[in-house]
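S.K.: Please find the sequence and the predicted model below.
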Amino acid sequence: MADGIQTEENMGRCMSNNYSAQKFWQQWHRSYNRWNIRYIYIPLGGAKYFAYNTWIVFTFVALWHDIQLKLLAWGWLICLFLLPEIIATRVFSQKKVRCFWRSNFECYDFTQWGSWPYYRHLCAVGAVLNILMMMIANLVGFCVGLDGMAEMLKQIFRTASGITFLITTSMCIFVGVQVMFEYEEMENRKRWREKEAELRG
């Protein structure tokens, strides 16, 4: 900045205010993210070979952190955990037509998903799963490793206290996600007001 070079914000959004794994990685260390996109992702074919390129990029990112098996597992888990969000956003897209009632292969409900009254809550449930998966991946890579995570999951799913913990945590995250949604709506409204003010001159 002293030399007159303007740099963009390296953290586009607070990590605690991000329910989307895809958006999280787009906003996390943006300068490093852009380097990976420019010099690894795009030369490998970009979005055309997304399913393959993501694994290569995150393998590189894991090795960039350190040469450890648990970090490789972290990178590969990130790739694996991106898939449910990618599939869900395509199947349950806000503008995609949902079809609940079928008779003789005919659809009687052509309403878009976005107009469904519980659509926001459906998205929130998906966001909760997203956050839990990101937590698992980061715990594997930077804390307990694969063996430690296996033990943690065993304690969570095989004990009453573990199930109670999971349900309580999921409910708390669900509430947090609703706040994130509302904050995002507020940001969108602010942008629209600014655009409207610009158009009015």
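M.R.: Good, I have the coordinates. Numbers count the residues shown, from 1 in each chain.
S.K.: rest of the way, CA atoms for contacts and neighbours
M.R.: Fine.
S.K.: what does stretch 146-154 rub up against?
M.R.: Lys70, Ala73, Ile136, Leu139, Val140 (Cα atoms under 8 Å, 6 or more residues apart in numbering).
S.K.: For the protein, just list every one of the strands.
M.R.: 102-103, 106-107 (DSSP state E).
S.K.: still on that earlier bit, need the max-distance pair from the contacts of stretch 146-154.
M.R.: Greatest spatial distance among the contacts of stretch 146-154 (Cα to Cα): Lys70 and Ile136, at 12.0 Å.
S.K.: Can you get me a residue count around Gly145?
M.R.: Gly145: 20 surrounding residues under other Cα atoms under 10 Å.
S.K.: for the residue nearest to Gly162 when sequence neighbours are not counted, what are its contacts?
M.R.: In space, and not counting its chain neighbours, Gly162 is closest to Ile156: 3.7 Å by Cα to Cα, 6 or more residues apart in numbering. Listed by Cα under 8 Å, 6+ apart, the contact set of Ile156 reads Gly162, Ile163, Phe165, Leu166.
S.K.: was I right about the second one contacting Phe157?
M.R.: Yes: using Cα atoms under 8 Å, Ile163 and Phe157 qualify as a contacting pair, with a distance of 5.8 Å.
S.K.: quick revisit: return the member of the contacts of Ile156 nearest to Lys190.
M.R.: Leu166 (35.7 Å).
S.K.: Now for the closest one: which residues touch it?
M.R.: If you count contacts by Cα under 8 Å, 6+ apart, Leu166 has them with Ile156.
S.K.: Mind checking the strands of the chain for the one nearest to Phe181?
M.R.: strand 106-107 (31.1 Å).
S.K.: helices or strands up against that closest one?
M.R.: Helices and strands touching strand 106-107, by 3 or more Cα pairs under 8 Å, 6 or more residues apart in numbering; DSSP states H and E: there are none.
S.K.: Please compare the first structure with the one that follows:
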Amino acid sequence: MTTTPATTTATEPCSLRERKKQQTRSALHDAALTLVSAHGLDGVTVEQICTDADVSPRTFFNYFSSKAHAALGLDTVEVPPAAATWFATAEGRFIDDLCGLVAATVPLSQDRRRMKELLVLRPEMAPMVMQWMAESRQSLLATVGTRTDEQTARTAVALVMSALSEVAHRETVGGPDELAVRLRAVVGEMGALASA
């Protein structure tokens, strides 16, 4: 059976400081999503988002790299060191382990319903999602390359990220372990279609 990297957020209670950080992030996301839905990305400033979230503009960039990332609830993707170590030494099937790595690394928006509504209302935001996916793929490549050659790493990451996109559109997912299971299932469906 394939295991996945341990995630401290799923197993340890949050400290007061961590809860406050999550509340600030949520307030920024909610303010950005509401404002961008109403006025479009170009019609909103970081200062307006921060005023509505009751935080300073300097604080904004501790949580999001841009207005678009804030509105969509997308975090910058960086492979956690523990997940990178786990993946490099894991002995499961390569693609199954990659699904576990992606599940531990790429945070899905917790507000996917509203994010989808935003993309329907403001289709100009779709390229930002595509850019985020490309950035996410790029951030995974060095870690994935520890177990295979560069071309195979690129193809495998593209495959699993496509599965991630499909999972995000289909259903709500509980946590990284459940996401890894869903990713493996969708990758299996893709493989079955490719060989049919």
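M.R.: Yep, that arrived. Keep in mind that this is a model prediction, so the values were computed, not measured.
S.K.: Got a TM-score for the pair?
M.R.: Aligned and superposed, the two chains score 0.27 in TM-score terms (TM-score structural alignment, normalised by the length of the second structure); 79 aligned residues with a Cα RMSD of 5.2 Å.
S.K.: Just the ones in helices from the contacts of stretch 146-154 of the first structure, please.
M.R.: Among the contacts of stretch 146-154 of the first structure, the ones falling in helices (DSSP state H) are Lys70, Ala73, Ile136, Leu139.
S.K.: Counting neighbours, what do you get for the second one?
M.R.: Other residues within reach of Ala73 of the first structure, judged by other Cα under 10 Å, total 20.
S.K.: burial of Met115 of the second structure, as a residue count?
M.R.: Neighbours of Met115 of the second structure (other Cα under 10 Å): 19.
S.K.: if you skip the residues just before and after it, what's nearest to it?
M.R.: Nearest to Met115 of the second structure is Leu72, by Cα to Cα, 6+ apart, at 5.6 Å.
S.K.: give the contact list for that neighbour.
M.R.: Per Cα under 8 Å, 6+ apart, neighbours of Leu72 of the second structure: His29, Leu33, Ser109, Met115, Leu118, Val129.
S.K.: Centre of the chain to the helix or strand where the fifth one lies, how far?
M.R.: By that I understand Leu118 of the second structure. In the assignment (DSSP states H and E), Leu118 of the second structure maps to helix 112-121. Chain-centre distance of helix 112-121 of the second structure: 16 Å, with Cα atoms, centre = their mean, to the nearest Å.
S.K.: going on from that helix, what's the next piece of helix or strand?
M.R.: helix 126-144.
S.K.: tilt between that following helix and helix 112-121?
M.R.: 130 degrees (axes from the mean of the first three to the mean of the last three Cα atoms, to 10 degrees).
S.K.: Now helix 126-144 of the second structure: buried residues?
M.R.: Residues Ala126, Trp132, Met133, Ser136, Arg137, Gln138, Ser139, Leu140, Leu141, Thr143, Val144 are the ones in helix 126-144 of the second structure that count as buried (16 or more other Cα atoms under 10 Å).
S.K.: now that helix: how far from the chain's centre is it?
M.R.: 9 Å.
S.K.: Which elements pack onto that helix?
M.R.: Helix 126-144 of the second structure packs on helix 67-72, helix 81-89, helix 150-170, going by 3+ Cα pairs under 8 Å, 6+ apart.
S.K.: Save these as JSON lines, and put in distance to Gly100 of the second structure too.
M.R.: Listed next are those as JSON lines, based on distance: least, Cα to Cα, whole Å:
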{"stretch": "helix 67-72", "distance to Gly100 of the second structure": "24"}
{"stretch": "helix 81-89", "distance to Gly100 of the second structure": "8"}
{"stretch": "helix 150-170", "distance to Gly100 of the second structure": "10"}
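S.K.: and among the ones you listed, the most buried is which?
M.R.: Among these, helix 67-72 has the highest mean neighbour count (mean count of other Cα atoms under 10 Å), at a mean of 24.
S.K.: Now do that one: distance to the chain's middle.
M.R.: That offset, for helix 67-72 of the second structure, works out to 13 Å (Cα atoms, centre = their mean).
S.K.: What's the first helix or strand after the helix ranked longest in the second structure?
M.R.: Secondary structure of the second structure per DSSP H: the longest helix is helix 16-39. Next in sequence after helix 16-39 of the second structure, counting helices and strands by DSSP H and E, comes helix 46-53.
S.K.: ok, and what's touching that following helix?
M.R.: Contacts of helix 46-53 of the second structure (Cα under 8 Å, 6+ apart): Thr24, Ala27, Leu28, Asp30, Ala31, Ala32, Leu35, Ser56, Pro57, Phe60, Lys67.
S.K.: Just the buried ones out of the residues you listed, please.
M.R.: By neighbour count, with 16+ other Cα under 10 Å, the contacts of helix 46-53 of the second structure hold Thr24, Ala27, Leu28, Asp30, Ala31, Ala32, Leu35, Phe60, Lys67 as buried.
S.K.: Nearest to Ala104 of the second structure among those residues?
M.R.: Taking those together and measuring to Ala104 of the second structure by Cα to Cα, the closest member is Thr24, at 22.4 Å.
S.K.: how near is the closest one to Asp52 of the second structure?
M.R.: 11 Å (Cα to Cα, to the nearest Å).
S.K.: cool, and Lys116 of the second structure?
M.R.: Relative to Asp52 of the second structure, and taking Cα to Cα, Lys116 of the second structure is found at 22 Å.
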